[in-house]
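In: For reference, the sequence and a predicted model appear below.
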Amino acid sequence: MNDDTPTATDRSRLTRRTYLQGLVASGVLAAGGSLTASAAESADIEQLGAGSIAHVKPESAGAPPRTVYATEDLDAPYPSNDWWTTLLWRELSENLWVHPLAARVTESGLAVTYPDEWEVRDAPFSSGPRQDDFATMGPNGPIDADLTLGHPAVGDGTEARVADYGDWSATYRRTDGDASIDVTLTQGSPFVYCETENGGVEVAFGDDVDNDVSVWHEREHVLGVTVNGHHYGLFAPPGASWDGVDDGVATSDLKGEGYASVALLPEASPKILNAYRRRAYAFVTDTTVSWEYDADRSAVVTEYSYELDAKHGGSKETLTALYPHQARWVQEDLTDWSYVSPRGEMPVRAGSSFTTEHPYRGLLPFLPDVADVPNLADHVDSVEESSPLIRDWQGEGTYWTGKNFERLLQLAPIAEQVGDDAAADTFHEAMRDELETWFSAGSDGEVDQTDLFWYDDVWGTLNGTPMGFGADADLNDHHFHYGYWVKAAAELARVDPEWAAEDQYGGVVNQLVRDYANPDRDDDRYPFLRNFSPYAGHSWASGSGELPAGCNQESSSEAINAYAALVLWGEATGNEELRDVGIYLYTHEIHAALEYWFDVADENIPDQWGYDYAAIVWGSGYKYATWFNQDAEAIHAINYLPVGGHSLYLGWNREAADANWQEFLENDGGDGQFDLGWYTDVLWEFRALSDPDEALSWYENGYSTGDFGESRAHTAHWLYTLDVVGTPDATVSADTALYAVFRDGDTRTYVAHNAGNEPETVTFSDGTELTVPAGETATTARTVESPTLSGAFPSVDERASEQQASNGRGNGKK
């Protein structure tokens, strides 16, 4: 420690932000995601400031497989929770939902197909009376191959090992003696790339003799084939040839060059084949996402870049199909080509990169004190007087403990607003005590067996004990669980910055952050953005993807909560890097949720399915059911909860929120009587985002609490506040991270929170200014004439027109 580091005496004279920034400058609190740890108590316990984690597995804990199917030159930390990570978990693979392609590593090679038709059937992986609740473009079992790509000298059953990966690409290798084949798949790409040693490639058409195969172009090194109505181009090096085409297995020695590619074509035409041929030899060797939070415009600018290896012809561009959440906000031109996918239409971009710009509309740590809520202080007291404040409900573990935290962190600011500082202290102390219990892995060199976190160096992950939901053995749901913990830590940092310092308990908090949302690719402990799939634009809850339908995520709202927690933690501790990655993740997760779970533009979920909303998004499609039941109350609430100042996006489009509510009522019997009773307050809190009057009427005529993470105080505060300020207005932005805007008729209310130690003047995009004192939330209101947010979510073409009109750029076709 250098002489500039604040001493204990100095800290009493420092504001929160100055104190934490001083630790960054001195190196005690390392910036950039790198952590500084003091000497460990023992080889089994790593001391991190005042806290610690274990480096051995407690006896009752689960762990992912001890064998990782990766080549020897790849080490931990290994990615998980992505479309391709099944390759790390088994010798071959489950179905790989690459989009627009689907693939599977089989004994004989890579099976490839193009799922392009919807099927509606009873949902797999759940039980119950509801029928036809799964809309999928894929089978319940292995995909039916159009093509199988392999190496003639690599025998059946040879295991596949991951040899390389990028942010949304992966390469596996199969080796048999001195022969090998590397195959690269890239999400969004119509190309499959292969490189071979000591031999060429073979491509078998279809699975059996009944396949419909036609060869419509055969000229030396390029083939055009149609299999089962799907069109492909096969590209060998110039001078090479394809043999055995008429027998259903095309082989090429690749003229000794050792490379070839296969492309899914939008149509069977020489013109298209030639256009794809020009890009077929620019092999994707890496994929990289980067982002910038532009505070002045309250936008997230994201760049998707491809590293290309020109095998022939020197091409500097590839082709990639964009998901709707990308195509709607892309800044560059797109081609006229497109594919279908389980996420919707995917238009094609030609180039080596593209950029999107998504609006960020802020979040709040809690709603402001603007409403007269009857008996609010009494409701706070009723919780304060209950014992214990941290309690079991469905069970112990990191998830249910996190739900406890959510209830208390929402209550503490409300207690402050009613002037009950003693209750706020009680709620903070309960969270602090529980966090510190888990943040100590043992004593005297002995590791505890429960209520701790331990680091698994085989995979590079931080697991808790106990966890549940396969979070330890399958690496499921880490963002769901840890988001609650980081959010609780952010609330403590708001009132006690010293507790959050790196040399106190912030070191362990940052381990949780790095486990599920690490922004550093060079981290030697945790993978890059574990749960978030950069190209898909959202997280996956499944760690391994070990089901035929691929990865899945049920609660988009808990993923959004996890990234909101990151924003709050970054703001509270003065860590702009963590705040900015939080804003990037939060913003993308929201836009993906609106596209794929809620389909507010009515463009992505299939018309022939009986629902306009999905509780679970899968690699292959959508499901109107939960993992734990098929009751409409749970099916809808699972994508609302937890409700808080981060949830306002659910009301950006008031008409869409109302439509979702009406669909929920229809599927729940239509009478508004919630028989399940688990989520009553959550459901009505959601309703307040489209109809505050109706939600408040319910509360005043028959309130009943439901979700374990809720309280009457928070529900009442939420409903009465929205009754005063109206619903969220996403047409107005601000130049600060923590803000929200509401609209009630011709009155617009502006809210901002200042986590800093100096007053801040916030400027809103309509010219309104608001001065916010340090550490406080401020509001102002004004009468406006501009229209509020309409019910229409912009289509891709409408968004293109907006961009072209505003800055001369757009995503128009060419």
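Out: Done, it's in.

In: CA only for contacts and neighbour counts going forward, please
Out: Will do.

In: in this protein, what residue sits furthest out from the centroid?
Out: Largest separation from the mean C-alpha position in the chain: Asp246, at 45.6 Å (CA atoms, centre = their mean).

In: Look up the closest residue to the residue nearest the centre of the chain, ignoring the ones flanking it.
Out: Centroid-nearest residue in the chain, with CA atoms, centre = their mean: Ser539, separated by 2.3 Å. Once flanking residues are discounted, Ser539 sits nearest to Phe532: 3.9 Å by CA to CA, 6 or more residues apart in numbering.

In: residue ranges of the strands in the stretch 301-450 of the chain, please?
Out: In the stretch 301-450 of the chain, the strands defined using DSSP state E, counting those that start in this stretch lie at 318-321, 338-339, 346-351, 353-359, 442-443, 446-447.

In: closest one to Gly706 among these?
Out: For those, distance to Gly706 was read as CA to CA. The smallest value, 33.1 Å, belongs to strand 353-359.

In: Tell me how far the residue nearest to Ser539 lies from Asn552.
Out: The gap separating Phe532 from Asn552 is 12 Å, by CA to CA, to the nearest Å.

In: Please enumerate the shared neighbours of those two.
Out: Trp540 (CA atoms under 8 Å, 6 or more residues apart in numbering).

In: follow-up on the earlier one: can I assume the residue nearest to Ser539 is in contact with Ser542?
Out: No. Counting by CA atoms under 8 Å, Phe532 stays clear of Ser542, with 11.1 Å between them.

In: the more surrounded of the two?
Out: Comparing Phe532 with Ser542 by other CA atoms under 10 Å, the one with more neighbours is Ser542, at 27 against 24.

In: I'd assumed His478 was in contact with the more buried one.
Out: No. Taking contacts as CA under 8 Å, Ser542 lies outside contact range of His478: 9.5 Å.

In: what touches both of Phe532 and Ser542?
Out: Shared contacts of Phe532 and Ser542, defined by CA under 8 Å, 6+ apart, comprise 81-82.

In: put this beside the first:
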Amino acid sequence: MFSPRATRSTNSTISTGSAGSHTPIGRRRSRIAAPVALLAGAALLAGCTGGPAASVEGTSSASGTATGDGGGSGAAGSPAPTDAAVTAALAGIDQQSVAKIAPTRLADGLVPPTNRWFSGLVYGDEPLPVFPNPLSIKLSDTGLALGLPQVTATEKTIMGGINPQIQLPLGAAKMTVTAYDTLSVTATYSAADGAALGSVTLVQGSPYVTYTAATDQTIPVEPIFTPSASGGPASVTVAGHEYGLVVGQGATLGTAGSGTPGAVTLPAGGTMTVFAAADGMSLADLAATASDPVVGGDVSYQVSGDTVSTTLQYRTAGGGPTAIVPMAGTTVTAGAATDGTYPTIYGSAGIYTGTSVTVQAPLTQPASELDLSGLSDADRQAVADQVRTDAAAVLADNFSATDTYFGGKFLYRATTLMTLADQLGLSDVAGQLRTALTAQVKQWFSAKGCADATATKCFVYDPTAKTVIGQQASFGSDEINDHHFHYGYLLYAAAVLAKDDAALKAEITPVADLLVADIASSQATADFPQYRNFDPYAGHAWASGSSPFGDGNNQESSSEAVNAWNAVALWGQVTDDQQLTTQGEWMMSTEAASAKRYWTNTDLSEFAGFTHSIVALNWGGKRDYATWFSAEPGAALGIQLIPMGPYSQYLAGDADRIKANLAEGASGGYGVQFGEYMAQYLALADPAAAKAQLGNLPAEIDNATTKAYVMAYVLSRADSSD
């Protein structure tokens, strides 16, 4: 997650870097604020260290395979049409301009690209570094700089921030993002009089950065690239990193005998491409595909059997092959591998050649209830007794939280409790909870709920920011932070309640569809960006709306991201929308695999200086053992577990790693914050040991769950043969 949300951390502080100045948890942070280091009593200050895509159409076949396609052109002004149901829902909901962020460098006609790896280019006083992998890149109004990150590791941080070793001073006066798609972003540079000078396209997974001139110009590249005597690319070495440069479409590189040494002269349409050498692959090999610049990308996905696949498709100017660098550690099932690798903060990343690669992840099935069939009679009775106790407390509280995060958690908590009551035959308790929940869900999902200025449990659509925002913002949700975390809880409750209530489903569907469109629109339209939070290349979501950080965007709560896509898939099932169900399964499974790969079960063998078993907070340019809200080890692990839904078996599979993570996270026992989730996590590795910890849970259970649900989860593992 981007913002702190733990209920028992309200007195914690985050250092802002100014002597004697701290920002209380829960308030908006400045862009130089950093997560709290996981060292008791201390805070860590980390340095500041489009366009529309084509629609995704899911289909299913008798073989059990479902596919979808996304991506497309980045041209402004050509959005796909908004789904008719979403259009109708937009016409019915209150509309207000309430977002507290606005683009400062975005071309007219483009939907604001929040929650992207490149959002820092679009928002704020000045463009911030971005990390499309494997390069780090810094754009400014006058030019750009790039370089391979210098990857280092300390006790709590794996660092690979901006490393501006190659400078391209363009002599421009302004930079504007003029197009983007699923994999790329294009920035156009203009002179003081507004005339376009040229553009640069940055592409995830590409080692190339290409500048295309819009008018005749000469660019004094720094440092000077030396032409190869053997006919290979021009090259330069900076602090041990070798870089190559190729020119095309009439551009020339000045030499001692021709023009200014090191300067590139470009006619209109001329190109120059800079790239970094790789381990095990020569500059000449990389130069072979550098001359055909990447101009955009597309993504398609497939859900088949027990796997999901994501295909990253790269489009070049001439239609030829290119070099592609998937995220480190992913399982590549289609693509022409080379011997080359790049060092990244996520590990060594391989290089493939061609026009696409396909990566695969195991299927994580959406779920809304536990399997209680293995519970003993005694355990069923113990859980039933606790359900009655917890239900009384939940109903007495009367859903007091009114913001979208805690309000969503309260609905989720009551929904899982209602489901347990149904499963255990407690019809009176289930009925009471259903009645109370139905009233709450109707309030939250009322299209005109915000017509009353004093209302809180409601949403508006911001037609300028192109997003749905809760009337009572929390943790920067009005800066478009964390929408997937918040709305996942709300959509889960809506899906479970509407499953057996056709009238309720009809009433809440318009607003529920808008929440889905806000965080997971299957296509880029004039009203919503495609996927908003979810990054198909990275395989996970980004939490910050504007990404006002020098280390790129970030995500902390990997498990709440999985919870969001579980809710999207469940809503697809309830509304008989097979395409949405398939999309939700793909996003959920991909995010779950990434959660293990980069957060809980990450391979740290290349980072000897990093001394912890998990990474709590991943960025574009660094990885931290730190959280936004607490310095406790249990917080670092617990925020990767919350809310431990019925689908959370994806965290299983390596009992030794689970125990190693708990040896640190639960070193102080299970009576700490998030101890209830850690007990459930232990049940995935050692059910008997987890059952023994049920008497040692914290006195105050997190407000996304109940003691009854924790008991049922643990006992369903301990009393089964699994």
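Out: Great, that's in hand. Predicted model, so just to flag it, every value in this text is computed and none were measured.

In: tell me the contacts of the aligned partner of Ser546 of structure 2 in structure 1?
Out: In structure 1, the residue equivalent to Ser546 of structure 2 is Ser544, according to TM-score structural alignment. Listed by CA under 8 Å, 6+ apart, the contact partners of Ser544 of structure 1 are 80-82, 85-86, 89, 474-476, 551.

In: How about Asp403 of structure 2?
Out: Counted by CA under 8 Å, 6+ apart, Asp403 of structure 2 has contacts 456-457, 470-474.

In: Can you find the partner of it in structure 1?
Out: Using TM-score structural alignment, Asp403 of structure 2 lines up with Gly397 in structure 1.

In: And for the aligned partner of Asp577 of structure 2 in structure 1, the neighbour number?
Out: In structure 1, the residue matched to Asp577 of structure 2 (TM-score structural alignment) is Asn575. Neighbours of Asn575 of structure 1 under the rule other CA under 10 Å: 22.

In: quick one: Asn575 of structure 1 from Asp144 of structure 1, how far?
Out: For Asn575 of structure 1 relative to Asp144 of structure 1 (CA to CA), the value is 49 Å.

In: swap in Ser169 of structure 1?
Out: From Ser169 of structure 1 to Asp144 of structure 1 the distance is 23 Å (CA to CA).

In: what about these two, which has more around it?
Out: Shown here are Ser169 of structure 1 and Asp144; by other CA under 10 Å, Ser169 has more neighbours (23 against 19).

In: pretty sure the more buried one contacts Ser189?
Out: No. Using CA under 8 Å, Ser169 of structure 1 is not in contact with Ser189; the gap is 9.3 Å.

In: would you list every one of the helices in the stretch 451-600 of structure 1?
Out: Using DSSP state H, counting those that start in this stretch, the helices of the stretch 451-600 of structure 1 run over 478-495, 507-517, 556-573, 576-592.

In: For Gly224 of structure 1, which of those helices is the nearest?
Out: Proximity to Gly224 of structure 1 (CA to CA) singles out helix 576-592 among the helices of the stretch 451-600 of structure 1, at 35.2 Å.

In: The closest residue to the match of Ser546 of structure 2 other than its chain neighbours - how many residues pack around it?
Out: Of all residues beyond its chain neighbours, the one nearest Ser544 of structure 1 is Thr86 (5.1 Å), with distances taken as CA to CA, 6+ apart. Using other CA under 10 Å, Thr86 of structure 1 has 24 other residues around it.

In: what's the matching residue for Thr86 of structure 1 over in structure 2?
Out: Matched by TM-score structural alignment, Thr86 of structure 1 corresponds to Gly120 in structure 2.

In: Next one: its match relative to Ser400 of structure 2, how far apart?
Out: From Gly120 of structure 2 to Ser400 of structure 2 the distance is 36 Å (CA to CA).

In: pretty sure Gly570 of structure 1 is touching Ile583, no?
Out: No. The criterion here is CA under 8 Å, and Gly570 of structure 1 misses it with Ile583 at 9.9 Å.

In: So for the two, which residue has more residues nearby?
Out: Ile583 (30 against 21).

In: in stretch 603-622 of structure 2, what's buried?
Out: The neighbour-count check on stretch 603-622 of structure 2 (16 or more other CA atoms under 10 Å) flags 603-604, 607, 610, 612-622 as buried.

In: Also stretch 385-397 of structure 2?
Out: Going by neighbour count (16+ other CA under 10 Å), the buried part of stretch 385-397 of structure 2 is 386-388, 390-391, 394.

In: Could you do stretch 19-26 of structure 1 as well?
Out: Across stretch 19-26 of structure 1, burial judged by 16+ other CA under 10 Å covers 19-24, 26.
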